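K.L.:
here are the coordinates; sequence isn't available:
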């Protein structure tokens, strides 16, 4: 039977470190979305090449997720988190040395390899340290780090790029990442880890074959895939979109603060709702989020003013927050404890593959249609609707099983 950390102080340290790690990780991977504007000019990149630069990270990042989940289950979350944060921070700083399309492409690929284990290792740490009735709030707080990182990064990255240039910006955030890795190594270890490892060794192993035969696994996998098409398409191209509407780089970067900050609060609200009122019915929050995302995307791309566009972009970001919280809460609650990292890694693999596809497709579409975002908008709307269909087919658990294992029945 799984034991959990009962010390409130210890749990606070764990979730705070995970939140900080998630924040710097998101700042690092989203920094290119602002920096790509001056990078295009300095390295003489066209829209399609820029789209490839934005996308390549997600392919290497996605490929590392299943391996990172397996490594986490084998060696523990602390070791993998520290190693990953050090690696992606070094590769972030290395981006400053890019001198051509090929070199920048290589640095972004390596950066994805470095960061790919952070997410499954973090989710595994939540599963180890929090009981079922707290996991919705713990996972939503951790997931909200990406929106907090987006809000913080949208202001900081834009200011650093304008003030010091994109090269020094990458060096600065790389140094911060190394310092955070040191904090993980020092403060994440505790006496409880030994007990957790002993319990893990006594747990019954669950076959990967059962995982892949489970219908809900693939439904969650594809729901995450389609939601990330929207999420990373928006994150990657929105700064450029607002610049095309006549805003300056600093203004466009600062405006991204609004949807990120709003989503940060809604991530945590949705986690509280899931724990208190939607146990066994988590999928309905994902369904609602997918449908609302499609509606707000349409309204945003057809807005008659920048202020309305930002409002609808913010509402879309909130909708996407509902989807992510619901899916990962289901994984943490209902997947086998000894495979939580692996399950997370495989689902995130699908989500990050779509993150690689979306920026490249949008860049290609913009090149074909001479910078027009009309076709790109329908690509994102169709993806949101596809996510609504797949999330609707997820079967609810209703009652959390004693074994709490992801098996051939529905969740």
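P.N.:
Received, thanks. As the structure is a prediction and not an experimental result, all values here were calculated from the model.
K.L.:
rest of the way, CA atoms for contacts and neighbours
P.N.:
OK.
K.L.:
Might you report the residue contacts of the most centrally placed residue in the chain?
P.N.:
Compute the mean C-alpha point of the chain, and by C-alpha atoms, centre = their mean the closest residue is residue 146, 6.3 Å away. The contact partners of residue 146, by C-alpha atoms under 8 Å, 6 or more residues apart in numbering, come to 22, 23, 25, 26, 27, 264.
K.L.:
Look up the closest residue to the first one, ignoring the ones flanking it.
P.N.:
For residue 22, the nearest residue in space outside its immediate sequence neighbours is residue 145; the separation is 5.3 Å by C-alpha to C-alpha, 6 or more residues apart in numbering.
K.L.:
Below is an additional structure, to be compared with the one above:
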């Protein structure tokens, strides 16, 4: 019995590690995509004579799609399961990453980034759902913090691997990104289970959505995140362009 218990614990650890690594891979790609567009728009603007307003549209419509899908993405993860939404999100982003590297029209750039944002919107809430379903409550915050740390990894990949591909040809960057998203989707398909693997006690009490969005803590956190993201994504999106235009720095 003791040997069997040890073997089960070993299998469980390997399974948990696979889940975490798969979710981390997807998160890294998500943040790589968010960061890489700020560099890609520099050669794109030169190739297609785009002004700041037009490149701003390309970046803004991504966040519009992302914002619109965030709440429905969480709802879908609850309804059909985290794994399905994770794979659907990664598949959609992969498809539109390949498409972004293939088109040559401002309207198509805007539309494709909008739908890529839709794909992105389903990933973060589904990761939270997957963590909640597969790990005990005393481990969830720690696991979530490990996964969220990959936002930095995604940024590093965007401004090293992504930037070098963009420097050669910006289309290569998005073809490469689409391939990496495809690999991430396969990893999620292999390692993330469909159903909960841990004994999680779920409360049967249902809280109406109106009560959630009117909660003081939710409102305060919403405003705090909104103000933070104004600074974060505004800076991240425009700083490379400013450095290139004002100081003549190369992409690399």
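P.N.:
Happy to help now that I have it. Quick caveat, the model's predicted, so the values are computed rather than measured.
K.L.:
what helix or strand does the residue nearest to residue 22 of structure 1 sit in?
P.N.:
Taking DSSP states H and E as the criterion, the element that holds residue 145 of structure 1 is helix 132-164.
K.L.:
Buried residues, stretch 100-108 of structure 1. List them.
P.N.:
By 16 or more other C-alpha atoms under 10 Å, the buried positions in stretch 100-108 of structure 1 come out as 101, 104, 105, 106, 107, 108.
K.L.:
The first one pairs with which position in structure 2?
P.N.:
Matched by TM-score structural alignment, residue 101 of structure 1 corresponds to residue 106 in structure 2.
K.L.:
Which position in structure 2 pairs with the residue nearest to the centre of structure 1?
P.N.:
In structure 2, the residue matched to residue 146 of structure 1 (TM-score structural alignment) is residue 151.
K.L.:
From residue 240 of structure 2, how far off is its match?
P.N.:
Distance, residue 151 of structure 2 to residue 240 of structure 2, by C-alpha to C-alpha, to the nearest Å: 18 Å.
K.L.:
Repeat that for residue 211 of structure 2.
P.N.:
Residue 211 of structure 2 is 42 Å from residue 240 of structure 2, by C-alpha to C-alpha.
K.L.:
Name the residue in those two with the higher neighbour count.
P.N.:
Using other C-alpha atoms under 10 Å as the criterion, residue 211 of structure 2 and residue 240 rank with residue 240 on top: 18 against 10.
K.L.:
Which other helices and strands does the host helix or strand of the more buried one contact?
P.N.:
For residue 240 of structure 2, the enclosing helix or strand under DSSP H and E is helix 216-247. Packing partners of helix 216-247 of structure 2 (3 or more C-alpha pairs under 8 Å, 6 or more residues apart in numbering; DSSP states H and E): helix 2-48.
K.L.:
tell me what the helix it packs on is packed against?
P.N.:
Helices and strands touching helix 2-48 of structure 2, by 3+ C-alpha pairs under 8 Å, 6+ apart, are helix 52-80, helix 123-134, helix 137-148, helix 150-157, helix 163-168, helix 170-191, helix 216-247.
K.L.:
so the first one matches what in structure 1?
P.N.:
Following TM-score structural alignment, the partner segment of helix 52-80 of structure 2 in structure 1 covers residues 47-75.
K.L.:
By how much does that stretch deviate from structure 2 on average?
P.N.:
Overlaying structure 2 shows stretch 47-75 of structure 1 at a mean distance of 0.7 Å from the equivalent residues (mean C-alpha distance after the TM-score superposition for structure 1).
K.L.:
what's the answer for stretch 219-232 of structure 1, then?
P.N.:
Compared with structure 2 after fitting, stretch 219-232 of structure 1 has a mean deviation of 0.7 Å; criterion: mean C-alpha distance after the TM-score superposition for structure 1.
K.L.:
List the buried residues of that stretch.
P.N.:
Buried positions in stretch 219-232 of structure 1, judged by neighbour count with 16+ other C-alpha under 10 Å: 219-232.
K.L.:
need the residues you listed in TSV with distance to residue 340 of structure 1, can you?
P.N.:
Formatted as TSV, these follow (distance: C-alpha to C-alpha, whole Å):
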residue	distance to residue 340 of structure 1
219	17
220	14
221	14
222	18
223	18
224	16
225	19
226	22
227	21
228	20
229	24
230	25
231	24
232	24
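K.L.:
Now for those: which two are most distant?
P.N.:
Greatest spatial distance in the buried residues of stretch 219-232 of structure 1: 219 and 232, 19.9 Å, computed using C-alpha to C-alpha.
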